[in-house]
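> Below: sequence and its predicted model.
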Amino acid sequence: MNITRLTPDSTGLVAWPTLSDDRKAVVTVGAFDGMHQGHQAVIGRVVELAKRHDAFSVVVLFDPRPAAAHRYAAAHDGADMPAGMHDPQAVSGVDDRLRRMRDLGVDHVMLVHYTMAFAGKSFRFFLGQLVGKLGMRTLVLGSDAAMGKDRAGDVKAIATLAAATGVFELDVVDDRGPGTVRIPFNAQPQAPSEPGEPADPTAGMTKAELRAWSKKRQALLHRVWSSTNVRYLLSQGRIIAANDVLGHAHAIEGTVVHGEERGRTIGFPTANIDAAGADGYLPVDGVYAGWLVDMGLGDVAADDTAADAASADVVSADVADDDIAARLAADSPHRWPAAISIGTKPTFNEETGLADRVVEAYAIADDWLELYGHRVRVEFAGFLRPQVRFDGVDALKDELARNVEETRRLTA
């Protein structure tokens, strides 16, 4: 898969590359945060149609997420979100999305730095660029997609444009999945109070009870297959439900840093991940079962090579990284079951005076793992228990031993 990184100029114009003089493209557009099953359905359709028509399959991927960019602009007098700024609300990092697109068989990804000037372009102008520059013959979208200035380019408006111009076709994918779900307005992370995977609080409710629950919480309807729903489920500790929406295990990626090294003194050495800079949405505080994957030292992203010497902002990269793919594989020797803790170490924070949120993963391995400075991936399989304060180290060690056995069972 080929990636072209594009930065709009100060007026919002993008120097789109020419993919071919005669071969057309099937294109989709979005942030694809989390790459959940709805996203997979849309991109899968792009790849299917491209193969059918001997065309390129192309994804135009926005980074940062438009929602984050507009939120930042609203709070900073319309300024652009700085490149590389951490987005704690992103379900997944860009590298993770790119790897999943590669696995789906996408030919080209146009990774566009989303700016306010770019956002101000009309959807008609934007689609005209895709037709004229990328050779778009078919645009594939989800059922409630919208683009362009003021999100005026919804499916209905784009269908009208396609019919009127006759230069491209619109293919709409039913990406709603199993319907809708109600999510409380301005929902905040809420750690479960009991051990075990939390249940759906609305399960078994009558229509009247559900209406009352929704009214009390000002709950809004969202698609089950949506990044908003995944984010909400993770914020409540509902890992299994979130993974069902994603169609894969939710994960974060980050660099292993030095911690207090207390774990090794009690027999449970952990890999400490820099939570503030981790890619992917951190679930609510608690202890989880999952996996730890060592992705190697340094930057694991694909090496960039100049695509156009005349434009430093246009860079192509091949992300068919066999080493990373092998490390992420289910049978990889660089993958271990892991008990994962997210929180503020309540048993020790009175003693240390530290209350920073940390991510610690205890890999169930035969030998001590030296991972400092390595990029690692932490995948979540299920919620084990809330964070609690133990009366001493021995009680903590006994509970950690139980967590390890539960992790073995959930990841078997």
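Noted; the coordinates are in hand.

> going forward, measure contacts between C-alpha atoms and count neighbours the same way
Fine.

> how close does the residue nearest to the spatial centre of the chain get to Gln129?
Taking Cα atoms, centre = their mean, the centroid of the chain lies closest to Ser92, which sits 1.7 Å from it. The gap separating Ser92 from Gln129 is 28 Å, by Cα to Cα, to the nearest Å.

> second one coming, line it up with the first:
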Amino acid sequence: MLRWNTLEEVPSGYGPSVVTLGNFDGVHRGHRALLSTVTDEAQARGVRAVAVTFDPPPLAVLHPERAKVQIAGLEHRLELMAGTDLDAVLVLEFTRELAAMTPEEFVHDVFVEALGATAVVLGTDSRFGVHNSGDINTMRELGQNYRFDVVEMAVVGQATSGLRNWSSTHLRQLLAAGEVDEAADILARPHRVSGEVVHGHHRGREFGFPTANLGPDMTGLIPADGVYAGWLERLDLPRGDPERRLPSAISVGTNPTFDDVPVRLLEAHVLDRTDLDLYHEQVGVDFVARLRGNVRFESVEELLTQIGRDVDASRSILLG
């Protein structure tokens, strides 16, 4: 999959193509259904399949006070999108200048001139152009003017989720409640937070449970405080390396047993391993199941006993 970061990087004369537009935050099942429609349409027409997205997300520029942490960081989103049959993704820097473009200016410059769109796939509730003034009906009108077809995608849901739509909003609610197993059902994979392993208090190593602590620049929405079973993936190692993906017990929160942890931390203990040196490695932490909420223990001994139980529970869930 090709990646372009500006319109100027798109090769001259690129196209024809089927194009879609969105933030794709989380690249959940709803997004995948839309992208599948894009690639199916492109294959049926014998043209290319392209997605257009933004970085940073529009809300971070227009209303930073309302902006939210992305469910998945940009690089993780692009990695997931590369797992589809898309031919290319255009990542546009969202600026106030871009936000001021009318719907027609945006469609003409991006979809028509740069990407040679013969069809546009758009969700029912999609908005684009200055003040979000463009919608699916606007796109249909522009399609008539510029001779491209418009395929409308309705909100996608599933019976097992009570017909709740596969949406980023619903995902945020689940993660805020620590319901990472239900979130995984919508994502079609475990939820991930990525970042660089940094030095912490080294308290876990002293207690016999060394942890990989993610730094403050981690990407991805951190779920509710608590203890989880999951996987630590060492992103710098090649795929297929047996040391790349490791079963872990994960802690999120301020650790209420100790008073010197004023900020939320994300730390992962790799099961049955005390020999790893992960400092400065890029890792992804995948959340599989929530074991419990955070508890303040009266003694270190009580804490260590519970950590042992958490490790055993994680091993049972992850390794059977």
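Received, thanks. None of these values were measured; they are calculated from a predicted model.

> residues in contact with the residue nearest to the centre of the first structure?
Residues near Ser92 of the first structure by Cα atoms under 8 Å, 6 or more residues apart in numbering: 33-35, 251-252, 279-281.

> can we see that at 7 Å?
Counting by Cα atoms under 7 Å, 6 or more residues apart in numbering, Ser92 of the first structure makes contact with 33-34, 279-281.

> Wasn't it part of a strand?
No - counting by DSSP: H, G, I helix; E, B strand; the rest coil, Ser92 of the first structure falls outside a strand, being coil.

> Show me what it aligns to in the second structure.
Aligned by TM-score structural alignment, Ser92 of the first structure pairs with Ala72 of the second structure.

> where's that match relative to Val27 of the second structure, distance?
For Ala72 of the second structure, the distance to Val27 of the second structure - Cα to Cα - is 8 Å.

> so stretch 28-35 of the second structure corresponds to what in the first structure?
Stretch 28-35 of the second structure lines up with residues 36-43 of the first structure when matched by TM-score structural alignment.

> Quick one: map Ser226 of the first structure onto the second structure.
Using TM-score structural alignment, Ser226 of the first structure lines up with Ser167 in the second structure.

> Also Gly259 of the first structure?
For Gly259 of the first structure, the residue aligned by TM-score structural alignment is Gly200.

> mean deviation of the longest strand seen in the second structure from the first structure?
Once the second structure is assigned using DSSP state E, the strand that runs over the most residues is strand 282-292. On superposition with the first structure, the mean distance recorded for strand 282-292 of the second structure (mean Cα distance after the TM-score superposition for the first structure) is 0.6 Å.

> If you count contacts, what does that strand end up packed against?
helix 180-187, strand 191-198, strand 226-234 (3 or more Cα pairs under 7 Å, 6 or more residues apart in numbering; DSSP states H and E).

> okay, the ones you listed in JSON lines with distance to Arg66 of the second structure and mean neighbour count next?
Shown next, in JSON lines, are these (distance: least, Cα to Cα, whole Å; neighbours: other Cα atoms under 10 Å):
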{"stretch": "helix 180-187", "distance to Arg66 of the second structure": "23", "mean neighbour count": "21"}
{"stretch": "strand 191-198", "distance to Arg66 of the second structure": "21", "mean neighbour count": "23"}
{"stretch": "strand 226-234", "distance to Arg66 of the second structure": "26", "mean neighbour count": "24"}
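
> nearest to Val295 of the second structure, of the ones you listed?
strand 226-234 (8.4 Å; Cα to Cα).

> whereabouts in the first structure does that closest one align?
The aligned range for strand 226-234 of the second structure is 286-294, by TM-score structural alignment.

> What helix or strand is whatever residue of the second structure lines up with Leu161 of the first structure located in?
Correspondence of Leu161 of the first structure to the second structure, assessed by TM-score structural alignment: Leu142. In this structure, Leu142 of the second structure sits in helix 136-146 according to DSSP states H and E.

> ok, now Leu141 of the first structure?
Here Leu141 of the first structure, judged by DSSP H and E, is contained in strand 136-142.

> Output the residue interval of the second structure matched by the next helix or strand after that strand.
Moving toward the C-terminus from strand 136-142 of the first structure, the next helix or strand (DSSP H and E) is strand 146-147. Using TM-score structural alignment, strand 146-147 of the first structure lines up with residues 127-128 of the second structure.

> Identify each buried residue in the longest strand of the second structure, please.
282-291 (16 or more other Cα atoms under 10 Å).

> other SSEs contacting the longest helix seen in the second structure?
Longest helix in the second structure, counting residues (DSSP state H): helix 300-319. Packing partners of helix 300-319 of the second structure (3+ Cα pairs under 7 Å, 6+ apart): strand 245-253.
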